[in-house]
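>>> structural data only, the sequence is not supplied:
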């Protein structure tokens, strides 16, 4: 029975770490005034009839702290990439010079910084909810094991271990949000 408890806890820890990894990926997409190729993650263009990520049809590079350049491998992709960026509503207007597209990151206003931080906070809340749901599922599995013969003390210990895992991962979420807030609020 103890092996099953350990297996449930290991699975919960692994799934909670996936929630943290997802949060990190989402926080990278929230722009903090600096140019980053990850801003374009998830934006697709029509490429020979298939939706394709921009970084798979063009070179995306950081020219300087506030400028991102996109140079498509095929010139015919310029207008499609331009439209896709406009449609994604990332807060930047693409500048198409016929050879490449430049994205100039405007300096963020205080209001825009707060708005972006609200978005980051919402991502953090989603991660916390996911972590708590993982804890709930683990506790339900412990209760099923109790019905199959696991002692009440062992169930209480397992629930405490699941709670400790949850607390640890929620603290990580808070740490990531604090770092993002610091990054966003510095000018």
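Perfect, thanks for sending it. A quick note: this is a predicted structure, and the numbers were derived from the prediction, not measured.

>>> okay, CA-based contacts and neighbour counts for the rest of this
Fine.

>>> where does residue 46 fall, secondary structure wise?
Assignment of secondary structure by DSSP states H and E places residue 46 within strand 44-47.

>>> comparison target below:
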């Protein structure tokens, strides 16, 4: 029974670390790297008949070219609300409304803006590393509680080593994601 609990702790740790990586990936896609991407607009809600609704549920969002995003609302009266939502989201792009659709033109990134965006990406990476280390700490605490319930000292040491190896693997993954994002930012 104790070994089943140990396996459960290990599985929980692994799944929580995967979630931390998935969260990092979603946050990094929101940080623009000079290329237009519909993911940049994730998290922007538009006031739709009194309730906040995700932008992609009130309009068709598409990429016209490497620097242009087109937003075609399904209802023409939504243009002003969408424009307002984009401005409030403060993504650093001014929407261009032509009465039929809204276009977002990505300005080329300045060196200063690139550094600022990379700092933002690095901060997200650091948050992920902290989350992974907290998962490690919590898992090791659970394992030590199992030792009091009769788990052998060798099994505890092995489990702690496994948790540490898992932690190292996910920390390296965070660094790889950050390196890829930096390369993407500097390539433009």
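All right, it came through fine. Predicted model, so just to flag it, every value in this text is computed and none were measured.

>>> the strand holding residue 46 of the first structure: what's the following helix or strand?
strand 50-53.

>>> helices or strands next to the helix or strand following that next one in the packing?
Heading C-terminal from strand 50-53 of the first structure, the first helix or strand you meet, by DSSP H and E, is strand 58-64. Helices and strands touching strand 58-64 of the first structure, by 3 or more CA pairs under 8 Å, 6 or more residues apart in numbering; DSSP states H and E, are strand 67-72.

>>> can you give me how far the strand it packs on is from the chain middle?
Centre-to-centre, strand 67-72 of the first structure and its host chain are 23 Å apart (CA atoms, centre = their mean, to the nearest Å).

>>> against the second structure, what's the mean shift for it, could you check?
Strand 67-72 of the first structure, aligned to the second structure and superposed, deviates on average by 0.4 Å (mean CA distance after the TM-score superposition for the first structure).

>>> average gap between the longest helix seen in the first structure and the second structure?
Secondary structure of the first structure per DSSP state H: the longest helix is helix 110-147. Mean deviation of helix 110-147 of the first structure relative to the second structure after superposition (mean CA distance after the TM-score superposition for the first structure): 0.4 Å.

>>> other SSEs contacting that helix?
Counting contacts by 3+ CA pairs under 8 Å, 6+ apart, helix 110-147 of the first structure packs against helix 2-29, helix 152-185.

>>> run through who's touching the strand holding residue 46 of the first structure.
In this structure, residues lying in contact with strand 44-47 of the first structure by CA atoms under 8 Å, 6 or more residues apart in numbering are 51-54, 57, 77, 80-81, 84.

>>> sweet, I'm off.
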